[in-house]
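A.B. asks: quick one, structure for this:
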Amino acid sequence: MHVNTRKGRTAFRLFSILLLAAVICFLTLPLYTALVIRDTKTNQIIWSRRLVEDEAFGIRWTHSIHRSAIEEHYHIVKDQIILSEMTFHDYGIGMENELAPGEELVIENGHFLIRNMHRAFPALHLFIGQIRANHTLLFSGTEIPLGSIEKPGEAITIQSEKRSILSELGGY
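C.D. replies: You can find the predicted model right below:
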């Protein structure tokens, strides 16, 4: 009795191709949102962490003129970075001098606080301070000096990105 193995091989090959296509789709499908820092010149990722829903982050830095700390607090809404609050010690040159509708300036614990902000940015672009700015990322209860992940003076871009398993493994 002769068994037709040609149909079996064709079915196996088709199944294998479909399975491989499904795995590739799964690996490349954007599954989660991440906060990503890229070197602006090369566009290479230099730091990336997953964001849980409604997770906030901040940036603290020292103002170059009045040399006091400034903290900016952000959250992500639909891939936009929203500046929601800013805290600073001295009100002077280089600080916010106008409030947008709905924003409120209060003094709390000896600091100025602008709250109810809703300023949207597709990304944050900054140069890591070389002398006194000491830019620090405040993320998930940790303080990460930006000078520890990229050389001071370099330009970085901070943004929200949809990431896949493959992009996380490959770092692109």
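A.B. asks: make it CA atoms for all contacts and neighbour counts henceforth
C.D. replies: Fine.
A.B. asks: check which helix or strand the residue nearest in space to the middle of the chain maps to.
C.D. replies: In the chain, the centroid-proximal residue (Cα atoms, centre = their mean) is L35; its distance is 2.4 Å. Secondary structure assignment for L35, by DSSP states H and E: strand 32-39.
A.B. asks: do T157 as well
C.D. replies: strand 155-163.
A.B. asks: what is the helix or strand following that strand packed up against?
C.D. replies: Using DSSP H and E, the helix or strand that follows strand 155-163 in sequence is helix 165-170. Contact here means 3 or more Cα pairs under 8 Å, 6 or more residues apart in numbering; DSSP states H and E; on that basis helix 165-170 packs against helix 5-28.
A.B. asks: let's see this one next to it:
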Amino acid sequence: MVIFFPLQKAFVFTETRAEQPKQHYILLTKDNKFQIRYTHSIHHSDVVEFYQYVEDDRIQMLRMEYEDLAIGMPGYAEENQTLTQRDGKYFLSFDNHKIIDNFTIYIGDLDLELVWIYKGVEYDLKKDLQRGKSYLFEIKRLSLYEQWKGVRLK
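C.D. replies: Predicted coordinates for the structure are as follows:
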């Protein structure tokens, strides 16, 4: 007899520096692109980062869109990058950008926007995750038990 435990692919945010880390997740469909939009803490303008997940549940940054140069924002393109300006915005595209397994996202304790966008739905990470904490972000396959034990972001 074979027992099958279904696994569902998800964006998973796992608390770092915690004895019993909680996992927060967003279930995925076939759409492999997502975005992070945040308000820059110095410029107070929006920055949008565009990503996709690729084979083996890895992550690739595609491009950035922002309004202000200087502190914390690239003012020129490096190798395998293209920087263009249009309608008062800068667009930095990455050609063959490095593919990574995960990254850490810090939920700052400032009243500035931090939104995860997937399939047109916006998830307010400042509301859904704990301010002042860091979370390891990765794409994982979760069992029903792991989903039940974790916190589904809505």
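A.B. asks: just to revisit the earlier point, residues contacting the residue nearest to the centre of structure 1?
C.D. replies: 48-51, 158-161 (Cα atoms under 8 Å, 6 or more residues apart in numbering).
A.B. asks: mind redoing it with 6 Å?
C.D. replies: Neighbouring residues of L35 of structure 1 by Cα atoms under 6 Å, 6 or more residues apart in numbering: 48-49, 159-160.
A.B. asks: what about it, distance to D90 of structure 1?
C.D. replies: From L35 of structure 1 across to D90 of structure 1, the span is 30 Å (Cα to Cα, to the nearest Å).
A.B. asks: again, but for I70 of structure 1
C.D. replies: Distance from I70 of structure 1 to D90 of structure 1, by Cα to Cα: 9 Å.
A.B. asks: can you check L146 of structure 1 too?
C.D. replies: Taking Cα to Cα, one finds L146 of structure 1 at 23 Å from D90 of structure 1.
A.B. asks: and those two? Which one has more around it.
C.D. replies: Using other Cα atoms under 10 Å, the more surrounded residue of L146 of structure 1 and D90 is L146, with 20 against 16.
A.B. asks: which position in structure 2 aligns with the more buried one?
C.D. replies: Counting by TM-score structural alignment, L146 of structure 1 corresponds to L125 in structure 2.
A.B. asks: equivalent analysis for F121 of structure 1, please.
C.D. replies: Checking TM-score structural alignment: F121 of structure 1 goes with I100.
A.B. asks: repeat that for E108 of structure 1.
C.D. replies: Match for E108 of structure 1 (TM-score structural alignment): R86.
A.B. asks: residues contacting its match?
C.D. replies: R86 of structure 2 neighbours (Cα under 6 Å, 6+ apart): none.
A.B. asks: quick check: V48 of structure 2 touching R37?
C.D. replies: Yes - assessed by Cα atoms under 6 Å, V48 of structure 2 is found in contact with R37 at 4.4 Å.
A.B. asks: so how far is L126 of structure 1 from S160 of structure 1?
C.D. replies: Where L126 of structure 1 is concerned, S160 of structure 1 sits at a distance of 15 Å (Cα to Cα).
A.B. asks: pick out whichever of those two has more residues nearby.
C.D. replies: Taking neighbours as other Cα under 10 Å, S160 of structure 1 and L126 compare with S160 leading, 24 against 14.
A.B. asks: wait, that one touches K78, no?
C.D. replies: No - using Cα under 6 Å, S160 of structure 1 is not in contact with K78; the gap is 8.9 Å.
A.B. asks: gap between F137 of structure 2 and R58 of structure 2?
C.D. replies: Taking Cα to Cα, one finds F137 of structure 2 at 11 Å from R58 of structure 2.
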